[in-house]
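A.B. asks: Below is the sequence, then the predicted model.
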Amino acid sequence: MKGDERTDGRDESPEERADRKWVDLLQEIRVAQTGVQILFGFLLTVVFQPSYRRLSDADQTLYMVTIVLGATAVGALVAPVAFHRIVTGRFIKPEAVVWASRLTLLGLLLLLLTMTAALLLVLRTATDDDGYVPWIVAGVAGLYILWWLVIPTALRIRLGRRAPEGSDADDAGAH
């Protein structure tokens, strides 16, 4: 491969590539942000309900863990916006896209943990029999992991294509 020739079929400068990847990333973040912000908003109201005081100590602890996970998920998914705002005009957009992508992946992991913990809390509260609740929660978490991680990773491996240098795969630190 000579000089700036690319093997990914796109004819774009590093700046154009960073712009395109930034727009793609923002679209992905919008989907995740909406869900996590609604979930977090709902979780914030739980402690103010009279029934909260009737929760067991274990469930109150689970609630606190869930709310902290939700807060960190919101923070990680909003961080790329703040990151971009701070570095705008500094001619470092390719690096900003890499960091924003990493923060988005972290936010998605935290969202998975938040949703799993919230489901556990709700199902424990909704039923008197905790025997099957962990199995249901584990099954749902397993589906998230399958859909969000396993299938995309398996497809990537099955296709056996190595991402070109500077490609989208590099954004998350994958090489």
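C.D. replies: Arrived safely, thanks for sending. Numbering: from 1, shown residues only.
A.B. asks: When you work out contacts or count neighbours from here on, use the C-alpha atoms and nothing else.
C.D. replies: Noted.
A.B. asks: Show me where this protein has its helices.
C.D. replies: With helices called from DSSP state H, the chain shows them at 14-46, 57-87, 93-126, 133-145, 151-159, 168-171.
A.B. asks: among those helices, which is the most enclosed?
C.D. replies: Comparing the helices of the chain by mean neighbour count (mean count of other C-alpha atoms under 10 Å), helix 93-126 ranks first with a mean of 20.
A.B. asks: From the chain's centre, how far out is that one? Work that out for me.
C.D. replies: From the chain centre to the centre of helix 93-126 is a distance of 4 Å (C-alpha atoms, centre = their mean, to the nearest Å).
A.B. asks: Second structure follows, compare the two:
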Amino acid sequence: MAVETEKQRWQRNFADLLQELRVAQTGVQILFAFLLTLPFSNGFPRATTFQKDTYVVALLSAAAATALIISPVAFHQALFRRGRKPELVRFAHAMASGGLAFMLISMVSSVLLITDFLLPRPVAFVLSGLTAIWFLTFWAALPFLRRNWGEPEEDDDEPVAARPDAVE
């Protein structure tokens, strides 16, 4: 079995992170595009002040999510071929985490906006709260809890050959 060098590990970590960001980027861009068109729809003038405020929160958090999720590309361009892949991976991880947090805010705000427009406000709050719980379950709680389930997996921060239990 070939031993992964530290440089190869950082490159793999960055490639993995970029794949994850592509999924998130598509979702947030679709949501952002929807939110950008919403004020131009026929029903938007009937929106209440609360709904317009909720819209602004959803729009700005989608914009923030988009900026954070795309920022590793700009950072990569600035550091290209400068041997700073570890810094790039750490930065991209932090930006991805922040982007997901803003995406959560935008998703829940969008649900609140639409449900408040269609249903009584108390129902809209309940459905939006359930949406937040749903996202937090799959984006935070389960991944955190999963860290201790079953067999330990290969540590991304340690080459396989360096582990005492490594099989060659």
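C.D. replies: Received the coordinates, thanks. Every value quoted in this text rests on a predicted model; they were computed, and no experiment measured them.
A.B. asks: Could you get me the TM-score between them?
C.D. replies: Once the chains are overlaid, their TM-score stands at 0.86 when taken by TM-score structural alignment, normalised by the length of the second structure; 158 aligned residues with a C-alpha RMSD of 2.0 Å.
A.B. asks: Can you pull up the most central residue in the second structure?
C.D. replies: Nearest residue to the geometric centre of the second structure (C-alpha atoms, centre = their mean): residue 100, 2.5 Å.
A.B. asks: my guess is it meets residue 67, correct?
C.D. replies: No. Using C-alpha atoms under 8 Å, residue 100 of the second structure is not in contact with residue 67, being 11.1 Å away.
A.B. asks: now the alignment partner in the first structure of residue 4 of the second structure: how far from residue 103 of the first structure?
C.D. replies: Aligned against the first structure by TM-score structural alignment, residue 4 of the second structure finds its counterpart in residue 12. As defined by C-alpha to C-alpha, to the nearest Å, residue 12 of the first structure lies at a distance of 25 Å from residue 103 of the first structure.
A.B. asks: next one: residue 158 of the first structure
C.D. replies: Residue 158 of the first structure sits 26 Å away from residue 103 of the first structure when distances are taken as C-alpha to C-alpha.
A.B. asks: quick one: stretch 65-73 of the second structure to the first structure mean distance?
C.D. replies: When the first structure is overlaid, stretch 65-73 of the second structure sits 0.5 Å from its aligned residues on average, using mean C-alpha distance after the TM-score superposition for the first structure.
A.B. asks: That stretch aligns to what range in the first structure?
C.D. replies: Mapping stretch 65-73 of the second structure onto the first structure (TM-score structural alignment) gives residues 73-81.
A.B. asks: what's that stretch in contact with?
C.D. replies: With contact meaning C-alpha atoms under 8 Å, 6 or more residues apart in numbering, stretch 73-81 of the first structure is reached by 29, 32-33, 36-37, 40, 99-101, 103-104, 106-111, 114.
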